[in-house]
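*Asks:* No sequence on hand, only this structure:
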């Protein structure tokens, strides 16, 4: 039976914060405003109250706060908490919340609420902005992206509300939740709040249906060219060795489709690479493990006679308004549970597996590895301007064994062999720019013993509010190496127009459209220098590897952040 504990809290704010820490929330990422007065007082009163409260991580912009919390979850696997300033802070944070939602990251996103009362109660309105900032439905801004939203209304609710929020956020598919905190409620006396003591129970994920697993095992065992396709299974690093074992033992090809994590070792003997097109043409069984967009209609689809299986906590991604990819078998399950069960189910069917298919799959995997090696070798030896392939080669030359890469543009896992689970995080599926650098800070905060490298473009660096990010690096002691591929354009905008209108006027113009142009490119390295860090601009191939080494030295030996601004074709 759970033990009940009385929290020695004077106010609801103190009780709320103490309960967060009691439930395992170790950090509170904040961007404060006038609604924070009871929170500020709660932290100032700690020498008197003796309460154990979450560590405060002050962030100079809301996108930094939410994306840094996102990165901290990537770093330690725990839910994180954020507090923003009323409606305006929430508005600035919506992109980060959308990014966390599509990445299934459990965040408790909270915000103050404009005071309820015009006067007469502790915490009532005392500034002109309290009228202008109030909304009829503050949570409506992000309701589509959160799993739950609510408003704290009284001290007697604190335990129920906190536990409900964390329970919903962590239940698979995980995601952010939103809680508003009126100033008057936070300022009320706590009246001896009692609550169950200890961390909240973690919801147990759904187990796969045994009959469905048996059907999947039969399809995989009887196939001539079976392939497992994954993008995000490595969100739980414990799945990587299971997927590795499954494909090795039972001669199943594995392909990483726009991977966001290290899902399986790149050197796996049956790793078919990162290009889905050839696999769609060959595979007679395709098992998609938690892949939100299995293929792009019109660019290639599975064979008509292929068996298509979709698996995951929400295999059809119900939060996406439209998603018409076919599925002959859908299994609702967490990936680790499925892989564990599938290993056992295939043991019983191993004798039925075609003995020749391992050699066929291994041959394809070997040819793919050879092509990647040739591509890197060519990039290393050829001359001309710096391109992204050369940048990947250079990063591979200097990446330390403890390095963790947080990518929002150019770093590709296929060119950075030897990445262990948890050593690579790629852009979330929603594509809201400005995630990468703040997320890298969150990873560094959660893993202070690792070297964190943020690989971004000039556009994503500007969207990250770099002044706020470098301020946080200095304020919280989070040295990160940031490597910018500065090509002076929005590549996604340009490529989209040229793809849709290959013979159009934009293509014939022979120059970058004004919609895609970022010129003139600022001296981004100066952001690091302005915050006491190391900054360099690189324009020639011969200078890149030495500059990266100097940047790593600044981060690892001197404890200073570094920016390497690379002029890239």
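*Replies:* Looks like it arrived, so ask away. Worth saying up front: this structure is predicted, and the values here are computed from it rather than measured.
*Asks:* Please make it C-alpha for all contacts and neighbour counts, starting now.
*Replies:* Will do.
*Asks:* excluding its backbone neighbours, what's nearest residue 4?
*Replies:* residue 196 (4.3 Å; CA to CA, 6 or more residues apart in numbering).
*Asks:* With residue 480 instead?
*Replies:* residue 561 (5.0 Å).
*Asks:* what do you get for residue 403?
*Replies:* residue 451 (4.7 Å).
*Asks:* neighbours of that neighbour, just the number please.
*Replies:* By other CA atoms under 10 Å, the residues close to residue 451 number 21.
*Asks:* contacting residues for it?
*Replies:* Residue 451 makes contacts with 400, 402-404, 444, 480, 555-556, as judged by CA atoms under 8 Å, 6 or more residues apart in numbering.
*Asks:* ok, structure two:
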């Protein structure tokens, strides 16, 4: 029996609690493949769950979704510098989303004449040898290191995971030459204890006493306070604390650039969602005298103006306080700044609890008047949502509110519990509408990637179903009953659907995909209109602007069907299909989504509904 550094690597992953590895094999992994077969021959099974991933970005997106759901890292194995580059935008998403993932890549052999086992014996070993492989991803990683010997490997893996799981959490990258991973080792290396017991995650700090006093006093004395957050809800323990604090202070909450469920939609002081397009900021920001920003990606965009031409930012006299659990100064961003009175590095749940305790029973007369005013804003917002969900009498293209609300109603009608449901939102130009119309109530009910590189949701669908089972999610602790990804048509293609749906079939991870099909990339067109509202392109359609996919768009649902040899179910619907089948658009949409949900829940297969919207 030959044991190698690769044997020790897999053994170490198991010992430190990693159980799923998303892999894309190459010529740098012979020792790993041999080790897996040794395990099969010796134990009858692998010690790790190996998830074959035909595309590297899908592999990392799946690991990303897995980590979001379970709260613990998965591992990704890729091939030399080529596979490292093929991780593509998923690296950005894991970084910006603060998701802990351990990435391992092999590297071309460094010997050429058989000096060590694993020496160069294929022509690509010369072509794939670059002078600084980790530089490809270093600025996105929390830690990069070369594994130089089997003896150092357990320490490097534990150091990498300690950093990956400490705020600001994020991906780490280890790499090794082929000869290193082929090196024979003594069995005693596998007998030593390898745990994380003495490699703890760094504890996130609390607010200083002076910061607690200043923020609490400011909130109690405020006439028009406002709290803004993006991803406070990644820490599930912070959500009930925010609920309590908001009630206590009649504190309105506005969510910008959401990537987590931060507050129940029914909460009377939630006043809306925005991804900060000009004119979409809450009017409360301009009138606020105290603004508390907690775990926000961006709280406002300084140059944006509303319809009246007023800047959508705090007044110069407003007091602004920023609390962030990871990196409040955004050191990895070239330019980032708010005019603030206080910037604090603190855990959101801890900080808000401190503020709540400091406020105690202090109540101002303004609270009751503010309560009435903010609750009326919340009711008006919800009523406006209801209005946009309705179907017009005259046939017209489907809208995102109609589609998303129909999905919500179908889920409710089937009696699928909220804790058994997960929505993955990568709808881009429809981001805020999905958050609003799905109406989440529980922490973790809806997730976004946390980044801006498109193509996360399909891979995350695979990873989140796997992670849901491991984390015993759902009403019966058996995993989610329904995972649904809501994506744009451009996002669907970025997600490498052939690989993602094949993986779903191979590993029996069924999820529903709703494609919001507007015929191309709407966001670039909106960006152009934001700078050139009356320019040459203002009246141009998407295909003319070269941002469209027409006139003959792909049949997205059948891509999934073909990739799985008929295992996945798919259907394309539009108002014209409704007319042709003598059904109302509303009935066709409801029946199609009902059938799609049934396929996923009862038959355990993926389902894709391609919903045609108004074309760009």
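*Replies:* Perfect, thanks for sending it. Because the structure is a prediction, the values reported are computed rather than measured.
*Asks:* Any idea what the TM-score comes out to?
*Replies:* Here the TM-score for the pair of chains, by TM-score structural alignment, normalised by the length of the first structure, is 0.94; 560 aligned residues with a CA RMSD of 1.9 Å.
*Asks:* Quick check: the residue sitting furthest away from the middle of the first structure vs residue 184 of the first structure, distance?
*Replies:* Among the C-alpha atoms of the first structure, the one most distant from their mean position (CA atoms, centre = their mean) is that of residue 120, at 44.3 Å. Plainly put, residue 120 of the first structure is 10 Å away from residue 184 of the first structure if you go by CA to CA, to the nearest Å.
*Asks:* for residue 527 of the first structure, same thing?
*Replies:* Using CA to CA, we find residue 527 of the first structure at a distance of 40 Å from residue 184 of the first structure.
*Asks:* how about stretch 153-169 of the second structure, aligned to which bit of the first structure?
*Replies:* Mapped onto the first structure using TM-score structural alignment, stretch 153-169 of the second structure spans residues 158-174.
*Asks:* Buried residues of that stretch, list them for me.
*Replies:* By neighbour count on 16 or more other CA atoms under 10 Å, the buried set for stretch 158-174 of the first structure is 158-159, 161-163, 165-174.
*Asks:* And for stretch 516-528 of the first structure?
*Replies:* So stretch 516-528 of the first structure, judged by 16+ other CA under 10 Å, has buried residues 516-518, 524-528.
*Asks:* And stretch 463-472 of the second structure, by the same measure?
*Replies:* In stretch 463-472 of the second structure, counting by 16+ other CA under 10 Å, buried: 463-471.
*Asks:* Quickly name whichever of those is closest to residue 434 of the second structure.
*Replies:* Nearest to residue 434 of the second structure among those is residue 464, at 18.8 Å by CA to CA.
*Asks:* ok, the residue nearest to residue 480 of the first structure - contacts?
*Replies:* Residue 561 of the first structure touches 470, 473-474, 478-482, 528, 532-534, 551, 554-555, counting by CA under 8 Å, 6+ apart.
*Asks:* Ok, residue 595 of the second structure next?
*Replies:* Here residue 595 of the second structure is in contact with no residue (CA under 8 Å, 6+ apart).
*Asks:* Then residue 6 of the first structure?
*Replies:* 192-195.
*Asks:* Just the residues you listed: which are in strands?
*Replies:* Using DSSP state E, 194-195 are the members of the contacts of residue 6 of the first structure that sit in strands.
*Asks:* how about the contacts of residue 6 of the first structure in CSV, adding distance to residue 63 of the first structure?
*Replies:* What follows is the contacts of residue 6 of the first structure, written out as CSV (distance: CA to CA, whole Å):
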residue, distance to residue 63 of the first structure
192, 36
193, 33
194, 35
195, 33
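*Asks:* so which of the contacts of residue 6 of the first structure comes closest to residue 258 of the first structure?
*Replies:* The closest of the contacts of residue 6 of the first structure, once distances to residue 258 of the first structure are taken by CA to CA, is residue 195, at 44.4 Å.
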